[in-house]
Every structure is written in C-alpha cells, then in structure tokens.
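Trainee: fold the following.
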Amino acid sequence: MFYKKNYRAILINTLLIGSVASAANAATLIEQQSTRPNPMTKEVKTFKQTMLVEGLKGRMNGALPNGQYVLMDVGAGKTFMVNPKEKMVIDMSTPPQMPKMPKQLKQAPADKPAAKSELIKVGTGPEIAGYPTTHYQVKADGKLCADQYVSEPALKVKHLKHFMESMGKMNAERKKAVGAMPFMKMNPCFIVAEEVAGDLLAKGIVLRTQSPDGNRDFEVLKIQTDVSVPANDFIIPTGFEIATPQQMMQRAMQRMNQQMQKNMPPAK
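Mentor: Model prediction:
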C-alpha cells in the first residue's frame, strides 16, 4: 500500500522537475513546497522538497520520510526509491502489476476517458519564483479541479526542457502499461490531472497549483542554475541492496507468516 501510494504521487510530482561527471556536476536546483490539509482536523501541513536536475538525471529530496530520496534517469526510464538508513533501494522502473479482472467484469481500455477534461486559458498570472506565468484552469465534467500557473520562460532554464519532455514520455508509457485501474472508482479530477499533464508541459512548467478552496497545493519557490553537486548524488550508493516492489511485498508476507506461526499456540 505504501509503495502504490507513493508511486503515483511521485509519478505526478516528478513532472515538475546527463551524464554524471567524474567529480562534480553543474545542476539546476528547484525548491518547492506542497501543502496538504488534513480532511479530519483541517490542519494544513507544509512539506518542502528540492529537485536536482542534470542532463536526463534527477534527484528528489524531501518527498519521502526518514531521509529517503528518489533517483531518476528519465533517458533510461529508471526510477529508484533510496533508503539510506536501511541501505535498501526499491526499483520503481517497472509499473506495479494490476490485479486481473474477473471474467464477468469488463475492464475499460486504458485510453478511454473516464471524465471530460478541459484546460482553459484564463489570462496572465502572477510572477512566481521570478518567472512570469499564464493562468489556466483544469476542469472535469465542468467542475473546477485546479488553477494552474504555468511559465513558458521557466521551461527554457538549463536542463529542464529535455528532462521534462523525457519524463512526460516515460510517464505516458507507464500509464499505458498499467492500464485502467480495476475495482477502483477514481476521483475525476485526479484522472483529468493525468490527462492534461502533457498539454500543460507543452505550455511550460507548472509553478503553482491551487485547489478550488484557495489552498496552494504546490508551488515552486526558487529555480537556481549551475549548482555544483557531487557526481554521486545521481547514482545509487555502492553496497545498497536493490529489490523490486514485488520482492518487497513477498518479504513482508513471509515475515507476517512467520510472526503468525510464532504466535500460534502449541499443538496439543
């Protein structure tokens, strides 16, 4: 459950984010923050993340708990979740396997729209992180889902254009491989957000996403170029074990079975 939840979140968030040099890289740094209100308490929490992009490689810090981070090589179609504390790497490059539909139920094709999507240009938006923006609204079946503030000049920042174009292609291929989600009724706004992601990317970089209630779900705070970072920031640390999500689930099931057997009363 943790993997599936974070897989999709990371898949949508990385839309906003070369070869590794021998000593240090001149990367582009994006500082951003997300705010998520608790539906029960209405308390709003703010999470700050940084993204480093160099060529077709990227690193996302702060998106996962306990010091974990995400490494990407969008040119090779690779994504990894790295856990330094446990020296474990989860290879997220292969999309999760969806359960098969029962024969009596028919699965919708992956390209069949589940909601009518609209991307409407409203006009000039505010300056964000030093870049001009254009204001768009995203709607699902006529209902406002989000206000998006997109910057075309920001897309011309070093490293970002090719990285994001490759990321968009990789995400489209993964979505096609996963197909429709059986047994799951998804929020129309969530579906539409994925559908219009490519159209937004063609217009620039999303610097702010605002929900209908006015909450700033996502905002870029700063974009800085030519940041010197160690070359190994973009590679998997040596000595770390690499496993697929399926392997991690199998291990969890084995531990659960062992614990259940341990707690069982002795046979009489």
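Trainee: from here on, just use CA atoms for contacts and neighbour counts.
Mentor: Noted.
Trainee: once you drop chain neighbours, what's closest to Gly204?
Mentor: Nearest residue to Gly204 in three dimensions, chain neighbours excluded: Glu152, at 4.0 Å (Cα to Cα, 6 or more residues apart in numbering).
Trainee: what residues are up against the one you found?
Mentor: 133, 203-205 (Cα atoms under 8 Å, 6 or more residues apart in numbering).
Trainee: can you give me the strands in the stretch 101-250 of the chain?
Mentor: 117-124, 134-140, 143-151, 205-210, 216-230, 241-243 (DSSP state E, counting those that start in this stretch).
Trainee: how about this one, so we can line them up?
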Amino acid sequence: MKKTITVLLISLAINNSAFSDSLLVNKTDDGKATVWLNEKYMRFTFTEEKQNDDSPAPSADMITNFSSGKTYMINHKEKVLLDTSSTPMFSGGMMPEREPANNPDILYTRKGAGETIASLKTTRYEVSIKGKKCFDMWLTKDSAYTRIIKKIDSAQGGGGDAYGDICENIHENSTSYDEKYGYPVKTITADGKLNMLVVEFKTNVNAPRKYLSFPAGYKIMTMTEMMQKGRPPGNDQ
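Mentor: Next up is the predicted model:
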C-alpha cells in the first residue's frame, strides 16, 4: 500500500512538473525579451531599451498555441489576435532558405569554464565561421534549460537571412552544435558588444493569472482581414 501511494505521488509530481510554468528573461542589444510558457502555450513579449515612456505597453506581445502550432500577435488596443501563420513575413514564406544546420565551417573553440549565469553553469567557447570570429559564447547543458529552449525553438519557423552577416546566421544554423556543446546563455560579439544575456530563468513557477491563455473577448483575424479594416498589426496603445 505504501509503495502504491509513493508511486502515485511520484507520478503526480512528474505530471505537475510537465505542465507547470517556466520563465525565461533575456537582455539583448536593443531591449528585453520575456518568455512565459507551459505545455500548452507560450507568451513572448519584447520591450525596447529606448522605448517611449508614454507607451508602457511592450513593443511586441505574442502568444503561441503549441497544439495548433500557430502564433498570434496581440493587439490590445483593437482587442485582436493576429494570426501570423497567414502572413509570409512572419511564417518564413518570404525568407530565403538557410544553410544546413551541420555547416562544417562553424568552429567552436573551448576557452574553459564560464561563470554561473542565472543559476546555470556554463562553458565558454569562441565561435567562428569560415575563419571569422563571431562570438564568445557561454553555453550550458542544463537539462531544464535545454528542454525549455527546444520547446521555444519548436514554435519558431522560418530561416535566417541568407543575405545578412554570416555571424548573425550562426544562431539559425547551430542546431546540431547546440546538442553537442550546449545552448547559449550569454553571447558577446567579436567587437565586445552584448548580443544576448539570460538574466532570469525559472521552472515550476506560476505565470500571472490567465496570462498563458487567449485573452477573453479578443477576435482572431488574419493580416488580410486586418488590413482591409485599416487596422495596424502592432500593439500601440
């Protein structure tokens, strides 16, 4: 009997963990990205570093339904959820094909143990492509962080900009390398500028009430429908 109860408790704990909320906050070179997610939904907001104080709303506010694979841009002013899967510029239809993830020209050179960042132990690497140094990266193989990043990546379609700087496309082409070396926690460009830094990472926490669900009373629209009505796609308030 005691063994049965123990098994049930362990099973319950595993199930609760699988469906609990997680939080990831990144500082970037131009603002702050915040991601809340669970097994059903992901909510992404981005706030520009130099955002106008008169506009406290995030520059971008989006919600993903993992079951349908669709992502919606939230327009709070119009109370509209814009289906980005119907829009080539968001779904990747307007983007050129990216290089294969196993690009042999990407080189990771281990520089030793890195500092602990947001409770994540890291290893520091110098990353170059085609002989050009691109980044110093602090990578982690933390299992919880890996699981969350893979979940986030599963919701992101499209490819990198084949016409952009080769260094900027490393993030779009590094899937197989992430598995081998770990996932980025901190990235510094070759000229010493901050590209990305995880400032907060938590699992088994509670998102704000009703945050990971579709806002009540909001209408789902395609980009075509919104443009026909003369409404802006953004989140201006």
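Trainee: what's the closest of the contacts of Glu152 of the first structure to Met88 of the first structure?
Mentor: Ile205 (32.2 Å; Cα to Cα).
Trainee: so the closest one touches Val150, yeah?
Mentor: Yes - counting by Cα atoms under 8 Å, Ile205 of the first structure touches Val150, with 5.3 Å between them.
Trainee: which one of these two is surrounded by more residues?
Mentor: Val150 (28 against 25; other Cα atoms under 10 Å).
Trainee: aligned to that one, what sits in the second structure?
Mentor: Under the alignment by TM-score structural alignment, Val150 of the first structure pairs with Leu139 in the second structure.
Trainee: from what I can see its match touches Ile188, true?
Mentor: No - using Cα under 8 Å, Leu139 of the second structure is not in contact with Ile188; the gap is 11.9 Å.
Trainee: list the buried ones in stretch 196-203 of the second structure?
Mentor: By 16 or more other Cα atoms under 10 Å, the buried positions in stretch 196-203 of the second structure come out as 196-198, 201-203.
Trainee: in the first structure, point out the residues matching that stretch.
Mentor: So stretch 196-203 of the second structure sits over residues 218-225 in the first structure, by TM-score structural alignment.
Trainee: need the residues that contact that stretch.
Mentor: So stretch 218-225 of the first structure is contacted by 26-35, 128-130, 157-158, 207-210 (Cα under 8 Å, 6+ apart).
Trainee: buried subset of those, written for ChimeraX?
Mentor: Selection of buried members from those for ChimeraX, criterion 16+ other Cα under 10 Å:
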select :26,27,28,29,30,31,32,33,34,35,128,129,158,207,208,209,210
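Trainee: biggest separation within the contacts of Glu152 of the first structure, which pair?
Mentor: Largest pairwise distance in those, by Cα to Cα, is 10.2 Å, between Thr133 and Lys203.
Trainee: excluding chain neighbours, what is closest to the residue most central in space within the second structure?
Mentor: Using Cα atoms, centre = their mean, the residue of the second structure that lies closest to the mean C-alpha position is Ile152, 5.1 Å off. Spatial nearest neighbour of Ile152 of the second structure, excluding adjacent residues (Cα to Cα, 6+ apart): Met42 at 7.8 Å.
Trainee: give the equivalent position in the first structure for that neighbour.
Mentor: So, by TM-score structural alignment, Met42 of the second structure is matched to Gly58.
Trainee: from Ser22 of the second structure, how far out is Ile63 of the second structure?
Mentor: Note on Ile63 of the second structure: its distance to Ser22 of the second structure, by Cα to Cα, to the nearest Å, is 14 Å.
Trainee: now do Lys40 of the second structure
Mentor: 12 Å.
Trainee: swap in Gly92 of the second structure?
Mentor: Gly92 of the second structure is 27 Å from Ser22 of the second structure, by Cα to Cα.
Trainee: for Lys133 of the second structure, same thing?
Mentor: 33 Å.
Trainee: can you check Ser68 of the second structure too?
Mentor: For Ser68 of the second structure, the distance to Ser22 of the second structure - Cα to Cα - is 20 Å.
Trainee: likewise Leu9 of the second structure?
Mentor: Distance from Leu9 of the second structure to Ser22 of the second structure, by Cα to Cα: 22 Å.
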